[in-house]
Structures are given as C-alpha cells and as structure tokens.
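>>> Make a model of this:
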Amino acid sequence: MNATKPNATKLNEFDLVIVGGGLVGASLACALAESPLRIAMVEAQPFNTEQHPGFDARTVALAAGSQQIFNAMGLWEAIAAQGVTPIRRIHVSDRGHAGSAHLDAAEQGLAAMGYVADIRVLGQVLSRQLEQQANVTLFCPASVKAVQFAPAHAKVVLQHDDALHEITAALVVAADGGNSFIRNDSGIATFTLDYHQSALISNVAVDRPHRNIAYERFTDSGPMALLPTRDEQGNDNTFALVWTLKPEQVEAVQGWDEATFLSQLQQRFGERAGQFTRSSQRHLYPLKFLQTREHVRPRLAVIGNAAHTLHPVAGQGFNLGLRDVAVLSQVLIDALAQNDDPGDLGVLRRYARWRRRDHLQTSLATDALVRVFSNNFLPLAVARNLGLTLLDTLPPLKKQLVRHAMGYVGKLPRLARGLKP
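Model prediction:
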C-alpha cells in the first residue's frame, strides 16, 4: 500500500490520527470507512512484509463476537474466502490430574465458538480495504517523533520520506502495541507484570483429523494450546501450537531438533490429539501482563495492546482489542451525529466507561487462569480439578463461560450485534 494524498481541506489537518497500523489500528480505520472523518494512519513497518504486525506467521483465535464484528464491517467474506477453521469443541484438561471440561458449540446452539485465522490473512484483507477508503491517508513507513496536546487539537510530528512532517487532528488513537510510544511519551502509567514465561509458537501436524477441536492443557510450566487449522493443501490434521515455557526451559527447547521437539511435545501434551508427526519453524515471545492506568485523556485514546496486553492462555488479546474498536468507532460516529468534538474528554469518557467492565473482567480472568493452573500446591490442584468437573456438569455455568469467551460481555456495540457502527 502506498501513501496517498490526504482528503482534507489542508494537507496536514485530520480529524483522527491512528498511530499503529497493525490489526487493531487498521480495524478501527476500516470500521470508520463510511464516516466523514478524515483519518491519518501512521505505521512504522511497510505493509506486505513479514515485519509488519499484520503480516507475521502466527494465527489468532477469533471469538464468535469478533467474527460478527468483521461481518458487520463487510470484511468476513473476504477473510473466510482465504481460509478460516471453525472451533466447534474445546477440551480443557490439567496434566497429571483427572479433571477436565468440554465446551461444545452444538450444545449452545452455535455453528462455532470461534474461528482460527492466519494473522497474515487478516492483515491482507484489512490493508486491501484501507486502499479503497477515500477517507484514509497512510503514512508508511513513518515513525512518530513527538506528540503535543493542545485544548483545540493534537499535533503529531512524523519522520516520513526522509523528512519531518507535522499533522494535526482532533483525536490521536494510540494503537501502537505493548511498547506504545504514544502512551509512554504522554506519561500514562501502566501496571505491568512479568510472567517469567515465554510462548513458543509453531504449527504441528498429527496423524488424524482434528475434528475442529481446540485443546487447552495446563501443565506445571504453564498452559499449552492447540488450535485446529488447515495446511496449504487444505488437510485438517494440523494445529497451531502455543506452548508456555519457563525461562530455564527456553535454551534447551531452542536446541532441539524436530524429532526431539515432537517427542517432548508428545510427552507433555499426551495423545488426546493424536501422534505428532511434523512441525514448522519455532518462534518465542516473552509474556507479560500490562494494563494502563488511564485509557483516555483530552485528544487521546489508547486501545488494543497499547492499553492491555494479556497472557495468551485464553486467546482473548486481539478479541479484546477488536471490541475496543467496535465501541470506539460507535462513540465517535455518535459524537459526530450530535455535533460533538470527537477529541473532547467527555466524549472519550463514554468510551472508557463502556469498556471498563470488559477490560477488568477479561484481564482478571486471564491472569487468574495462569496463576491457578500453574501452581502445584496440592489443595489448589484438587480445587481446580473439582472446578473443571463441576463446569462439565453445570450447563448454566458453562453457558455463561462460553458467552464470555465469545465476547458477549455487557452492553454490546452495534458492530457486535451485526449492525453498522
């Protein structure tokens, strides 16, 4: 995607500057496609490269609510056409203990509880949509050097095309990830927690079809997840693996050849998914918890991983960010309809209040899963396995858990209900 000339009265004036063109930032711009807002998007990495956050080799588990949001944005058909794998059942177990639970889409009257999609595919679909939007100007590759907030506007200083540029906007949205420059430069405090764990990411094949079952297995080093996928030939016997490792395990695992890796994986996971037969390249990502103390200030909103970075144990990170997009886009469009300033703190507080419950519940639930299931204290192990067994026998509790996992939390924005924002 190439930068285009701004659709603005003055070339450096916009209504909205989105800093960060990854999945969350790009989704926000796409959600505002039919609005009159003049949008500038600032992204450091060129699109269509492996370095760009929307074009790496990982997969993401899209909750059913996220699928609904993409569908309302008019993007789901293009995403599905490139291949997604529905999750019809989820099996949860605790290594070394008898407790387990099963979540079944059919029992809940659903076609699927979620879908597994390549991040690369999502990035391609979003970038193609942005290319067609007359109200978006892309500054890429570009980096933010400074941001200044005044009562009437915000000014962003960019390094772009080997020169410094100044652009102004009513609102700046920080969607620039866990190490957000905008958040840090603005002095917004965060609560962070190092899990002292790393996530090993790989694609693995097994000797039988996966039957659209996702597996979550808790071990003493942390959770392991297998998400059903399809290989390049369309075979349904592959999984996206997320294996949580302790620091002392990382060096050894990095040195394993494929045969040793598969053997160790089999030992740790068991044979419920079948026999592991091959694996792809492995990638390691350090894990931490991050939550901002503030989500909005005058002329500033912080969304996605810039506002909340979660452990991947429940696969909620991107889904939480996409729900940020659904709410913020609706708040901004409603503000325009009421002739309100989109960067006014009163408007932005509507967004912050709306998102508070989901942020808190999802963050606390994810962190609790990591802590409770990574602890080998015997009474706690007994209690959590009893909890898994009870979950499997209490349909109302299971239904509530499934609804939360699908992203149906509190008051739903229009996009999450299948409507335009």
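>>> use CA for all of it now, contacts and neighbours both
Will do.
>>> Would you mind measuring from Thr190 to Pro36?
Per CA to CA, to the nearest Å, Thr190 is found 33 Å from Pro36.
>>> er, Gln233 actually
Per CA to CA, Gln233 is found 43 Å from Pro36.
>>> ditto for Phe318
For Phe318, the distance to Pro36 - CA to CA - is 27 Å.
>>> the more surrounded of these two?
Counting neighbours by other CA atoms under 10 Å for Phe318 and for Pro36 shows that Phe318 has the greater number, 22 against 12.
>>> Make sure the more buried one is indeed in a helix.
Yes: counting by DSSP: H, G, I helix; E, B strand; the rest coil, Phe318 is part of a helix.
>>> Could you also give me the structure for this next sequence, so I can compare it with the first?
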Amino acid sequence: MTEAGQQFDVAIVGGGMAGASLALMLAHFCPQLSVALLEQRALPDASASVQLPSFDTRATAIAAGSLQLFQQLGLWSALREYCAPIQRIQVSDRGHSFGASLSTHTQQQASFQGMLGAVIENAALGPILHRALADTAVQLLAPARVSRVRMDSAGAHLNWSAAEQGFQYKLTTRLLVIADGVESPLCRQLGIEIDTVKYQQRALVTTVGLQRDHGGVAFERFTALGPMALLPLQQRQGRHRAALVWACPESEAVALFTLSEEERLLRLQENFGWRAGRFERAGALQGYPLSLSLAREQWRRNLVLVGNCAHFLHPVAGQGFNLTLRDCYALAQTLAGDQPAQGSKAELDRLRAYGRCRSFDQQLTVGFSDQIPSLFTSENPFQQVVRQMGLLGLTLVPPLRAEFVSQAAGFGL
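Down below sits the predicted model:
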C-alpha cells in the first residue's frame, strides 16, 4: 500500500485493457519513469491460470500491427495460446452479389506471422495483461477508488481510498492519464466535454457454435438491420466457435432477448446467411447501446485521456481497441527519453506534439467507423451503388485493397 502523499511521474486511473496496456508500454519504453496504475476493482491473482468457459460473450479483434506491438512487449507467447488467427476477411452486402475477400496471401505486407490479426476473448486478455504488469516496476493500486482530482502547474493531486479499508490516501503525479472508460467520472469532474452521437442501435454480443471449422475467416456482413461481424475463436471442448456481434435496431434487440436459444439461432442465421455454415449453439446474449463519443479535449497540461473516455467507436470495423493501442504507443514514445523540467514549456510542447501526431489517424478511423454503418444500411439507390462500387474496387484494385488492409491492420500510420 502506498503512503499518503507518494509522488509519481505518471499515474493512470483505470486498469482495464487501455490502462493496463499503457502501463506495460511505459514500463517497457520509459523505464526511467515511476508509474502508478489505479483500478477500482480488485485485479486478478497474478499466479492464477486463465479459466475460460466454452461460450463467453465478449472478444476483441487485435490487428496485425497491434500483435506486433504486443510482441515487442514480450506478450505474444502468452497471448498465442488463447488467440484464433484471422487469415482472411470476407466483407459482403446481403442481397447483393459483390463482396470483397482480403487474405494474407495477397496482403503479406499487412500481416503478422501469416495473420491479418487475431481474436482473443476478453476473459483471457485481461488476466494476461495484469500478470505481465506484476513483473514490472509499475505500482499497482487496486482496489483504489479516486474520489477527487485537483490539477495545478505541478501536475495532478489525487485523493483515493482502498475499498476494503476505507482509508483516504493522497497521490501526486506529474502526468495524469485518465483511462476509466465511457462516461468517465474524472472527465466530468474536470469539466471535459464529450460529444456524443447516439445510433439508436444496440450491439448484441454472443458466442455461437459452428457446424464446421471457420478456417481463420472473419466475416463482416452488412444486413438490412445492421452490420454483423463473425469472428473466429479457438475451439473449446471440441466445438468450433465464433464471436458474433450484431449492431441492430433497439426493437430487434428487444425481440431477440425474448426468444429461446433455438429461435434466436434461427433469427441470427436468417440475417447472417450460410457463408460460415450452420449455427449450432448460442451462448448468453448481451446487449450494449451504441454511440459515438469523442472528448473535445484529449490532452491538457499534465493530463491525457486514452481509451473509451477519449473515443468510443461503433464496433463495425473492430478498430476501437486497436486505435487505443496506437494512442498508447505514441504517448509512450513521446514520454521516452529525457524529461523536461516540471511545469516547463517543453513539457507542455511534448503533449502538444502527441496530440498532433495522433490527430490524422483518429480522424480517419473515427470517420470510417461512423460512416460505414449508415452507408450499408441505407435504402437510397445512389448509396447502394456507391457501396457496391466500393466492394468491387476492393476486389479488383490491388493498391486500394492494400491500403485498406494496411490501415485496418494498424500498419497504415
């Protein structure tokens, strides 16, 4: 337990996938910095093995560029055990003949060890990140609930309490990183405004059993009710499995929750089609309201936002976590090397440079994730022609296909 008033160079509030990944990068690329990671929930036991049910609900698609970064951090050997490779991506528009197929055979420059990416269940990814953190000099404070933050020219001053004891502690840091998710309490406390667009959709998430092996194929299927992604998962207990995410209207989501498993499978199969074979089983169904959230300020003097509190995207392209990893890498590289004097203009200039270097990638990724769903659900004949020409272009024009895959794989910037 830290003593009252302990000081750090960097304090990260939020120990989820974004905060934990940044802490690992700082430990690896910036060993000269003292780092604290505060998480309000208890962290997994670092000595415990990962136990996964056969049918979990949430998984993350990790792009090839992100896998390369995890390899730099020494995590690939641990991740590989739980990852299902993505060797091909099929993009299709239900009811239309054109589609696009992107594979490692034609996109070697955007692959990692023969993969365009990989899918890992969050129930495995989180413990792997936290076990790796236990082997670093990062000070892990959990459970730790931050009740108050005050900023001044010297940095940030945090009041936090340990849930099991209720004692109040103080912590001072030169740089505060907020990574506590959507609707961040700390962002509200600091007056950081969030622009939000509600899509009037819900992301339905489940795991389905497949009649046949998925063969490392990830599907992006645009249905009349919204985009549906089917992501390969590792076999478990002899079953072929895939993670299914469907962004559909609220009315459809409500209806699906009232159905039996057999009826639900039939409804999912009818909307997805048969490209992946028959759906044989469905796990628990969860639903999440969809919106686009963007913080108007992602950095201030002595302050940076990362993860979902900075930008929360539509899941259509699976780019949210990969964009966050690129943000975290850029921040770690910005902080590497000699430290400017505390409160100096050079210290502020470093954060300004970080903001500039991330601007284009964020605008491109956010814009793509925001516009694609509406384009592919539109009944407008002109937009239907545009999207079909886009899919045809991905199929027939190698430079266009290469650029698209490079960006999606995280190698574009």
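>>> number of nearby residues for the counterpart of Gly187 of structure 1 in structure 2?
Using TM-score structural alignment, the partner of Gly187 of structure 1 in structure 2 is Gly191. Neighbours of Gly191 of structure 2 under the rule other CA under 10 Å: 10.
>>> corresponding residues in structure 1 for the helix or strand where Tyr329 of structure 2 lies?
For Tyr329 of structure 2, the host element (DSSP states H and E) is helix 320-335. Structural correspondence for helix 320-335 of structure 2: residues 317-332 of structure 1, per TM-score structural alignment.
>>> how far does that stretch sit from the chain's center?
11 Å (CA atoms, centre = their mean, to the nearest Å).
>>> mean per-residue distance, that stretch to structure 2?
For stretch 317-332 of structure 1, the mean deviation from structure 2 after alignment is 0.7 Å (mean CA distance after the TM-score superposition for structure 1).
>>> State whether Leu171 of structure 2 is indeed within a strand.
Yes: read with three-state DSSP, Leu171 of structure 2 is one of the residues of a strand.
>>> Can you tell me the residue that sits opposite it in structure 1?
Checking TM-score structural alignment: Leu171 of structure 2 goes with Ile167.
>>> Verify the stated contact: its match with Lys10.
No: judged on CA atoms under 8 Å, Ile167 of structure 1 makes no contact with Lys10 at a distance of 9.8 Å.
>>> Counting neighbours, go ahead and name the busier of these two.
Ile167 (17 against 10).
>>> Give me the three-state assignment for the counterpart of Asp176 of structure 1 in structure 2.
By TM-score structural alignment, Asp176 of structure 1 lines up with Asp180 in structure 2. Each residue gets one of three states, and Asp180 of structure 2 gets coil by three-state DSSP.
>>> all helices of the stretch 151-300 of structure 1, in order?
Remark: helices assigned in the stretch 151-300 of structure 1 by DSSP state H, counting those that start in this stretch are 181-185, 247-255, 258-269.
>>> now the angle from the second one to helix 258-269?
Angle of helix 247-255 of structure 1 versus helix 258-269, following axes from the mean of the first three to the mean of the last three CA atoms, to 10 degrees, is 140 degrees.
>>> corresponding residues in structure 2 for helix 247-255 of structure 1?
So helix 247-255 of structure 1 is aligned with residues 250-258, judged by TM-score structural alignment.
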